[in-house]
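In: here you go, sequence then predicted model.
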Amino acid sequence: MRIAVAGGTGTVGRHVVAAAEARGHETVVLSRSTGVDLVAGTGLDAALDGVDAVVDVASVPTQSAKASTAFFRAVTTHLLAAGERAGVRRHVALSIVGSDRAPHGYYAGKAVQEDLVARGPVPWTLLRATQFHEFAGQLLGQLSLGPLALVPVMRSQPVAAREVAERLVVLAEEGVAGAAPGRARDLGGPEVLRMADAVRAYARATGRRGPVVEVPLPGAMGRAFRDGTLVAGPDADRGTQTFAQWLAGTGAPARR
């Protein structure tokens, strides 16, 4: 099977490529480095020639609802249109647990993406997953003021990006084989953590010094962070790799 991976060089995309190739599939990476501009839609027709399934894990580094919505609307619209022209048999999109109940900030774009996929012309599968283990390090890098790290009060259920990628590849296989379109069972990590604790552990592992201070974010997004909206429900599947195991393995090489 030939699988195109939108965002195939990113945090989860590189794992999707590796998982697909390990299962004997040919992969096509859709990114600017391979001559494809997902936002403009250029290069897609040639890239999707002969592709059986598209796995969309593209993302944009923003917390702006406007920027996120613009990005996911453009990328999803172009992928679906090009996929229909190319005869792609399954479009698999990765979304986030809770994005439908907290469509704010970055999540606003994911809500738009989900709607476009579900109404689109290509048979589809949607997987919602919780935040990746890498999210702790991203927060540490984004919200630091000198030695001080500010972290939102948040309940999180981190999941291994590799395990999410493996699930996406299986869903692509099942879709091409004729599985009914629709949402797959949500995928969360094996444990629920306070994000501040995860960030502190990441900081220790990377030799980062300085206090980590929890800050309650205002508004609807802040409430969603705190009240468990972004945690997987009881019917969700669970990954196996804990945050501590990820951190002790390949997650965060210590600074020298």
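Out: That came through fine.
In: going by C-alpha atoms from here, please, whenever you check contacts or count neighbours.
Out: Will do.
In: and the strands in the chain, which stretches?
Out: Using DSSP state E, the strands of the chain run over 2-6, 26-30, 53-56, 90-96, 124-129, 144-145, 148-152, 155-156, 182-183, 187-188, 193-194, 212-215, 237-238.
In: how close does residue 53 sit to residue 239?
Out: 24 Å (CA to CA, to the nearest Å).
In: those two: who's more crowded?
Out: More crowded of residue 53 and residue 239, by other CA atoms under 10 Å: residue 53, with 29 against 20.
In: these two touch, right, that one and residue 92?
Out: Yes: at 7.4 Å, residue 53 counts as touching residue 92 under the criterion of CA atoms under 8 Å.
In: which residues are common contacts for the two?
Out: residue 172 (CA atoms under 8 Å, 6 or more residues apart in numbering).
In: next up, a second structure to put side by side with the first:
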Amino acid sequence: MRVAVAGGTGLAGRHVVEELRAAGHEPVVLARSTGVDVTTGRGLDGALAGADAVIDVTNAPTISRRKAVAFFESASRHLLTAGERAGVRHHVALSIVGIERVGHGYYQGKIRQEQVVAAGPVPWTVLRATQFHEFADDILDRLRGPLMPVPPMRVQPVAVREVARALVELAQGPARGMAPELAGPREELLIDMVRRVLPARHERRLVLSVRFPGAAGRAMADGGLLPAGPGPRGTQTFDEWLTQRRTAAAGRG
């Protein structure tokens, strides 16, 4: 199979490309660095020529509702219309567990993405997954300074490689609509994850529990981002991922 990976240079995208190659498929990376811009459609027709499936793992680096909705709506529409012209048989999109329960700006963009995909012209599957183990790093990268306000968020982190493998398996099969939610093996508190990642980054920062205001903050603290029903579960725990990370760092130096 020839499979186009939108966002193929990002964290999830790199793993999807590796899993596709391991399964004997031909990945095509859709990214600005390869001459493709999914937000404008530039380069899509040529890149999707001969593609059997598209896996969309694009990401909008914003917490603004307006910007997130605009990005995911534009990217999805361009991918779907170009995919229809190219004869793509299956469009697979990665989304997030619990987005309808937490009124966060970024999550509103993901909801819009799901809506556009479901109404689009290409047979589709949406896989909702929980946060990656790297989520704690994302928080630390976004918030600078010695004080770290982190919401008391309940999460069930999953290994990005396991998510990538699930996306590839879905792309190989028929369209399923909303696939069962994929989550990690164990619930964690985000603030604990952040505190445990700090030594691996050789950083000393004071981490404070600060609840987000309003309904979004309540939903995060009450488990709104946890899976609400049965579905596949990953095997790698956050502790195992952290140990693997430390071992890799020690091997490098």
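Out: Nice, I can see it. Here the structure is a predicted model, which means the values were calculated and not measured.
In: so how far does the biggest helix by length in the first structure sit from its counterpart in the second structure?
Out: The longest helix of the first structure (DSSP state H) is helix 65-86. On superposition with the second structure, the mean distance recorded for helix 65-86 of the first structure (mean CA distance after the TM-score superposition for the first structure) is 0.3 Å.
In: how about that helix: buried residues?
Out: Buried residues in helix 65-86 of the first structure, defined by neighbour count with 16 or more other CA atoms under 10 Å: 65, 67-69, 71-84, 86.
In: then stretch 107-127 of the first structure?
Out: For stretch 107-127 of the first structure, using 16+ other CA under 10 Å, the buried residues are 107-114, 116-118, 120, 122-127.
In: give me the residues contacting stretch 108-128 of the second structure.
Out: 65-73, 76-77, 80-81, 83-84, 88-97, 99-100, 167, 170, 175-182.
In: try stretch 211-226 of the second structure
Out: Contacts for stretch 211-226 of the second structure (CA under 8 Å, 6+ apart): 97-99, 101-104, 130, 150-156, 183.
In: quick one: it aligns where in the first structure?
Out: Counting by TM-score structural alignment, stretch 211-226 of the second structure pairs with residues 216-231 of the first structure.
In: end-to-end on that stretch?
Out: 17 Å.
In: quick one: it to chain centroid distance?
Out: 19 Å (CA atoms, centre = their mean, to the nearest Å).
In: mind listing what's buried in it?
Out: 217, 221, 222, 223, 224, 225, 226, 228, 229, 230, 231.
In: do the same with stretch 19-28 of the second structure
Out: Here stretch 19-28 of the second structure shows 19, 20, 25, 27, 28 as buried, counting by 16+ other CA under 10 Å.
In: ok, stretch 93-111 of the second structure next?
Out: So, applying 16+ other CA under 10 Å, buried residues of stretch 93-111 of the second structure: 93-99, 101-111.
In: can you give the distance from it to the centre of its chain?
Out: 11 Å.
In: returning to what we had before: and the two most separated of the contacts of stretch 211-226 of the second structure?
Out: Using CA to CA, the two most remote members of the contacts of stretch 211-226 of the second structure are 150 and 183, lying 21.4 Å apart.
In: those two: which has the busier surroundings?
Out: Higher neighbour count among residue 150 of the second structure and residue 183: residue 183, with 29 against 20, using other CA under 10 Å.
In: isn't that one right up against residue 157?
Out: Yes: between residue 183 of the second structure and residue 157 there is a contact under CA under 8 Å: 6.6 Å.
In: who touches both of the two?
Out: Joint contacts of residue 183 of the second structure and residue 157 (CA under 8 Å, 6+ apart) are residue 130.
In: picking up where we left off before, now, which of the contacts of stretch 211-226 of the second structure sits nearest residue 10 of the second structure?
Out: Once CA to CA is applied, the member of these that ends up nearest residue 10 of the second structure is residue 130, at 17.0 Å.
In: which part of the first structure lines up with stretch 40-47 of the second structure?
Out: Going by TM-score structural alignment: stretch 40-47 of the second structure matches residues 40-47.
In: what's the matching stretch in contact with?
Out: Counting by CA under 8 Å, 6+ apart, 4, 28, 30, 35-38, 74-75, 78-79, 82-83, 85-86 sit against stretch 40-47 of the first structure.
In: report the two of the residues you listed separated the most.
Out: Among those, 28 and 74 lie farthest apart (CA to CA), at 20.0 Å.
In: so which of the buried residues of stretch 107-127 of the first structure are in helices?
Out: Among those, the residues falling in helices (DSSP H) are 107, 108, 109, 110, 111, 112, 113, 114, 116, 117, 118.
In: would you format those as a markdown table with distance to residue 164 of the first structure included?
Out: Shown next, in a markdown table, are these (distance: CA to CA, whole Å):
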| residue | distance to residue 164 of the first structure |
| --- | --- |
| 107 | 18 |
| 108 | 21 |
| 109 | 20 |
| 110 | 17 |
| 111 | 19 |
| 112 | 21 |
| 113 | 18 |
| 114 | 17 |
| 116 | 22 |
| 117 | 19 |
| 118 | 20 |
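In: what is the nearest of those to residue 208 of the first structure?
Out: So of these, ranked by how close each gets to residue 208 of the first structure (CA to CA), first place is residue 107, at 29.1 Å.
In: how about the closest one: what's its closest non-neighbour residue?
Out: Excluding its sequence neighbours, the residue lying closest to residue 107 of the first structure (CA to CA, 6 or more residues apart in numbering) is residue 99, at 5.3 Å.
In: dump the residue contacts of the one you found.
Out: 107, 108, 110, 111, 230.
In: one more pass at 7 Å, please.
Out: By CA atoms under 7 Å, 6 or more residues apart in numbering, residue 99 of the first structure lies in contact with 107, 110, 111.
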